[in-house]
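Enquirer: below is the structure, and that's it, no one-letter string:
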């Protein structure tokens, strides 16, 4: 996983953008929210992946896991918002 605040912002930006590209649709916010969703996805992946036995030692695996985490968060957001209306 990334080191330092700039590393988290970078992985958050990349993972958030990739997550929104993979799951297009109406989602909240602009670039800041995209970065925050990506960072939250990276944190989610950082906690869940080791418990599943997934090694995140390479950069590619970290970005892939963060992207999957961002996609999961976007899916949960859409599920919650669809039930609200």
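Expert: Nice, thanks for sending it over. Everything numeric here is computed off the predicted structure, so don't read it as measured data.

Enquirer: please count neighbours and contacts with C-alpha atoms only from this point.
Expert: Will do.

Enquirer: who touches residue 34 in this structure?
Expert: By C-alpha atoms under 8 Å, 6 or more residues apart in numbering, residue 34 lies in contact with 12, 13, 16, 17, 20.

Enquirer: and here's the other structure:
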């Protein structure tokens, strides 16, 4: 139970940092910010394992979670405003 709570808190913080670092007008609420941070962690883990940075089952670092969330925000903004 504590692992899930820790993952939600870290996901929220990673999502907030990604939204603060990446410029743009994102109207995301609390739950979407948590989802952004958690999804960023999954994306960073997928890319890191593909590049050989992480082994299977190894957790992704906090900074990589933020970078993954920034990547998701970048893609979201490009799909939302393709100009």
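Expert: Looks like it arrived, so ask away. Nothing here was measured: the structure is a model prediction, and the numbers come from that model.

Enquirer: let me see the TM-score of these two.
Expert: For this chain pair, the superposition-based TM-score is 0.81 by TM-score structural alignment, normalised by the length of the second structure; 80 aligned residues with a C-alpha RMSD of 2.2 Å.

Enquirer: got the contacts of residue 34 of the first structure as TSV, with neighbour count columns?
Expert: Shown next, in TSV, are the contacts of residue 34 of the first structure (neighbours: other C-alpha atoms under 10 Å):
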residue	neighbour count
12	29
13	22
16	31
17	19
20	20
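
Enquirer: list just the nearest of those residues to residue 42 of the first structure.
Expert: Nearest to residue 42 of the first structure among those is residue 12, at 6.9 Å by C-alpha to C-alpha.

Enquirer: quick check: that closest one touching residue 35?
Expert: Yes. The criterion here is C-alpha atoms under 8 Å, and residue 12 of the first structure meets it with residue 35 at 4.6 Å.

Enquirer: follow-up on the earlier one: which of the contacts of residue 34 of the first structure sits closest to residue 68 of the first structure?
Expert: Once C-alpha to C-alpha is applied, the member of the contacts of residue 34 of the first structure that ends up nearest residue 68 of the first structure is residue 16, at 9.6 Å.

Enquirer: quickly find the element holding the closest one.
Expert: helix 4-22 (DSSP states H and E).

Enquirer: with residue 50 of the first structure instead?
Expert: With DSSP H and E as the test, residue 50 of the first structure turns up in helix 31-51.

Enquirer: relative to helix 4-22, how tilted is the helix or strand that that helix is followed by?
Expert: Once helix 31-51 of the first structure ends, the next helix or strand along the chain (criterion: DSSP H and E) is helix 59-84. Per axes from the mean of the first three to the mean of the last three C-alpha atoms, to 10 degrees, the angle that helix 59-84 of the first structure makes with helix 4-22 is 60 degrees.

Enquirer: alright, calling it a day.
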